[in-house]
Structure formats: C-alpha cells, structure tokens
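Asks: any chance you can model this:
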Amino acid sequence: MEWTFERLSRSLWQPSLVGSYFADRGLCGVSGNSGLLRFHDSDSGLIAQRFVDGAFGGRGVRADVFAFDWRARQFAISTCFDADGNYTGGGQPGMIVALDPFDMVTEPWGLTIDKFESALTLSAVQDQLNPELFQSWRDSHQVEPLTLTTCAGVGMPGFYGGILEVENLELNNIEVYLSFIEQLWTRAVEQQPGEPAPKLNL
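Replies: Predicted coordinates for the structure are as follows:
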C-alpha cells in the first residue's frame, strides 16, 4: 500500500510522552490516504486524550496519544509496557501502544516512537488499518475524505458483540462517538455476566 499525505491543520500537539517528535517532523494535523490514518493536532489530541484517560486510565494505562485511524483507534506512547508488551504499570521507556474503542483492547507494539513511520510500511500494521474495509465503507456510504473531527463509528461495539463490517459503521463526529463509547464501556463493566446489551441508538 502506498501512502499519500495532506495537511488538514497547522496546530501542534505535543503531549509529554510524545514531546515534539511529530511536530518537528511536520506531521501534526496531517492525514494519510483520505483519513485512513491521521496525526493529531491540538484540538483532536485533546478530545482523544480525554477519552484515553477516562476509558483506559481506570485500567492503569497511562498513554499520550499522537495519531488515530479511521475508526478512531488511538496510537499513543505509554510507559506502562516493556519491550515484550508485558504490562508493568509504569517506569518503562516510552513504547507505542494502540488503544481501540471498538473492543477496548490495548495492544502494545514493543516499538519506540521513532519506529512508527517505518511500521506503517509493514503488512501486519497495514492489515490492522484495514484499508479495504475503509474503502468499502466509504464507497457504500459515499463518504468524503475524513477530517480531524470525523470517524467511522460502530453502532454496536465489539465489547457488546458487534463486528467490524460496513453495516455496523457510520460517519460520526469523533468527540460525540468517543464520549458515547466511554459511557457505554463504563456501563458494560458494571453489568453482571449474562445481562443483555442495552438497546443502542447513536
């Protein structure tokens, strides 16, 4: 897969664990392949950071976001995982971690921040981004290139049994969507085993 990038914003996002790495490289506010992957600017970064702090912080994950994909899966730097991906709670060198609002899975990559761009050329990483599903969803719903404020949100998240398919994806405002997922996740973890999922209407 070839990458093409365009700038959507010139504002910078430099959280403490990320620092100026992507700002210095001129990547803040940049979108790749019509929104398949986007680097945070100051506005989108604040929205995503609030979600990560609220939804993952309670599970002991401290992470600073720097990019996100078309489904609002967040890419961040965390000191909570070692190079083998084991959770340690903190004190480790900063490593890349992916945080997925679909199923609330935390995926440590075991790579430092300077390896992120080269990782985008790996077939395993590209498969995770799922460009084919992204294009099918855009074609089906006639979606224009995503901005820094939009994403493909699921109507039924994975932690309630939803699956990633075109029929379960719709164009959403990313702030509204992440707030919805965080509130739904808070409810889900409080439910007793066997209780049915609520009727969802986003």
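Asks: hey, let's count contacts and neighbours off CA atoms from now on
Replies: Will do.
Asks: quick one: end-to-end distance for stretch 11-29.
Replies: Stretch 11-29 stretches 7 Å from its first residue to its last (CA to CA, to the nearest Å).
Asks: who's in contact with the longest helix belonging to the chain?
Replies: If you go by DSSP state H, the chain has its longest helix at helix 174-190. The contact list for helix 174-190 (CA atoms under 8 Å, 6 or more residues apart in numbering) reads 47-48, 51, 54-55, 72, 101, 149-151, 153, 157, 159-160, 202.
Asks: and those residues, which is closest to residue 30?
Replies: Ranked by distance to residue 30 (CA to CA), those are led by residue 149 at 12.6 Å.
Asks: can you report how many residues lie near that closest one?
Replies: 14 (other CA atoms under 10 Å).
Asks: I'd say it and residue 173 touch.
Replies: Yes - between residue 149 and residue 173 there is a contact under CA atoms under 8 Å: 5.8 Å.
Asks: circling back to that earlier point, biggest separation within the contacts of helix 174-190, which pair?
Replies: Farthest pair in the contacts of helix 174-190, by CA to CA: 149 and 160, 25.0 Å.
Asks: quick one: the strands in the chain, in order.
Replies: Assigned by DSSP state E, the strands in the chain fall at 5-7, 30-32, 37-39, 63-69, 74-78, 95-100, 105-108, 150-154, 169-173.
Asks: another for comparison:
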Amino acid sequence: MLEIFGKRFDVTDGIPGSPESVGNNVAYLFGRYGGCTFNGGLYRVHSTESFRKASTMVTEAYPEFGFPLIPFGFDWLGRQFVLDLRSGDVDPEILLLEPGTGEALEIPRKFSTYHDDELVRDPEPSLCVSFFNEWKSENPADLAFDQCVGYKVPLFLGGEDYVHNLEVSDVEVYWSLMGELRLATMNLAPGTRISGIEIGE
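Replies: Below you'll find the model as predicted:
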C-alpha cells in the first residue's frame, strides 16, 4: 500500500514517516504520510491533530449518517475523504464529503487500494485536477496545510462552479460556515428563495 502513490504524488510539505504498523489501514497511512501535503495542496493526509478537528467538523455538518465518520485526507477544495463504515467491512469503501455542494458522494473503491489505484490511475473524479490546474494558473502559491480553496457562494445556494467564485480559506472556518448553511437549508424545497442568512457565533 502507498508504494505506487508515493512515486506519482510529490510531497511538497511535511515529512514522510516510517510507520510502526503495517498493512492497509488508516494507522499505516497516518504513520507514513500524516501531515503531508502533495502537489502544492492538491491532496493532503490528515495529521493526528487535523484528524481530530476534521472528525468534529464532518460529524456536525453531516449528522444524518449517525455513525462515527473517520476522515483520512482532504483535497484542495476542502473536501473530506472518510471511511464508509455502513457496511461493517474491515476494508471499507470511501465517502467524499463536499462542503461546497453539501453532498456526500460514494466512491466505490476499497480503502486498501484507493491511493495506489484510484488516485494514481484516474485522480480527476476524486481531486478535480483540471479545475485545480486552472485555479493554480492564476494562483501559483502552494496552499498551507490548514488552507483550502472554498466557494465564495456555495453551489447549493446557487453559486457558480468557476474559478471566479473561489477564494483561499481556512479549512476549519470554511467547514464551520458551510456546515451551518447546509443544515439551515437542507430541508428547503428546490428553488426556495432565501432572503437573508445569519451565522451563529
């Protein structure tokens, strides 16, 4: 696990480790690449600290799942990759939680093969690589580990899926804001007009 991924994705921040565990589990991923940024911010593997924060963020924003969400990585758009524990499988598939759309997408790939297969063979669906490259052409600086590129107006509130609707944000701040907006609007009928928004402190 991670051998092919490590050859195709460049660590641009952080220091790879030598994990004590072996195999195909999250502990091995964190031991090998926890806290590392790849390709200038395209993808990151959670550190122990960011994992704890992300666990709280995604649970609060997506309470409908009703089971612990285990985030292991996140991309440049702040989207969180989490283990889908609904099947009870020891090698679960992946959920992609998107704060900008308010959606949870199923990725039909096992965690054990996700990095070496899906992200290497066809990273576009998971990481929106072409959109990242378009944004990077106008914003060449690498993203810090705690930053993402978020939507100024989220797509679930009618925002446009274009570069001009993106801005660099703190991941926690962005998730807090998008999570509150998602919960406040998720039960509204499509097309409902929203006259004003208040964000709690």
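Asks: same list (the strands of the first structure) but as TSV, adding distance to residue 124 of the first structure and mean neighbour count.
Replies: Formatted as TSV, the strands of the first structure follow (distance: least, CA to CA, whole Å; neighbours: other CA atoms under 10 Å):
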stretch	distance to residue 124 of the first structure	mean neighbour count
strand 5-7	20	14
strand 30-32	17	22
strand 37-39	15	28
strand 63-69	15	27
strand 74-78	15	26
strand 95-100	13	24
strand 105-108	13	16
strand 150-154	21	24
strand 169-173	23	18
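Asks: would you format those as CSV with distance to residue 197 of the first structure included?
Replies: Below are the strands of the first structure laid out as CSV (distance: least, CA to CA, whole Å):
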stretch, distance to residue 197 of the first structure
strand 5-7, 39
strand 30-32, 35
strand 37-39, 30
strand 63-69, 26
strand 74-78, 25
strand 95-100, 19
strand 105-108, 19
strand 150-154, 15
strand 169-173, 18
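Asks: who wins for proximity to residue 137 of the first structure among those strands?
Replies: With CA to CA as the measure, strand 169-173 is the member of the strands of the first structure nearest residue 137 of the first structure (7.4 Å).
Asks: can you check which part of the second structure that closest one sits on?
Replies: Using TM-score structural alignment, strand 169-173 of the first structure corresponds to residues 166-170 of the second structure.
Asks: now the matching stretch, how far from the chain's geometric center?
Replies: Chain-centre distance of stretch 166-170 of the second structure: 14 Å, with CA atoms, centre = their mean, to the nearest Å.
Asks: which residues sit against that stretch?
Replies: So stretch 166-170 of the second structure is contacted by 146-152 (CA under 8 Å, 6+ apart).
Asks: got it, and stretch 95-105 of the first structure?
Replies: Outside stretch 95-105 of the first structure, the residues that touch it by CA under 8 Å, 6+ apart are 52, 56, 63, 72-79, 81-83, 106-113, 116, 154, 157-159, 178, 181.
Asks: that one spans what distance, first to last residue?
Replies: End to end - CA to CA - stretch 95-105 of the first structure spans 16 Å.
Asks: what span of the second structure is that stretch aligned with?
Replies: Stretch 95-105 of the first structure corresponds to residues 93-103 of the second structure when matched by TM-score structural alignment.
Asks: what's the spacing between the residue of the first structure positioned farthest from its centre and residue 160 of the first structure?
Replies: Most distant from the centre of the first structure: residue 194, at 28.7 Å, with distances by CA atoms, centre = their mean. To residue 160 of the first structure, residue 194 of the first structure is 11 Å away according to CA to CA.
Asks: same question, residue 136 of the first structure
Replies: 23 Å.
Asks: now the helices: where do they sit in the first structure?
Replies: Applying DSSP H to the first structure gives helices spanning 21-24, 42-55, 116-119, 123-129, 131-141, 174-190.
Asks: could you dump those helices to JSON lines with distance to residue 5 of the first structure and mean neighbour count?
Replies: Compiled in JSON lines, these are given as follows (distance: least, CA to CA, whole Å; neighbours: other CA under 10 Å):
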{"stretch": "helix 21-24", "distance to residue 5 of the first structure": "14", "mean neighbour count": "17"}
{"stretch": "helix 42-55", "distance to residue 5 of the first structure": "17", "mean neighbour count": "19"}
{"stretch": "helix 116-119", "distance to residue 5 of the first structure": "12", "mean neighbour count": "11"}
{"stretch": "helix 123-129", "distance to residue 5 of the first structure": "15", "mean neighbour count": "12"}
{"stretch": "helix 131-141", "distance to residue 5 of the first structure": "15", "mean neighbour count": "15"}
{"stretch": "helix 174-190", "distance to residue 5 of the first structure": "20", "mean neighbour count": "17"}
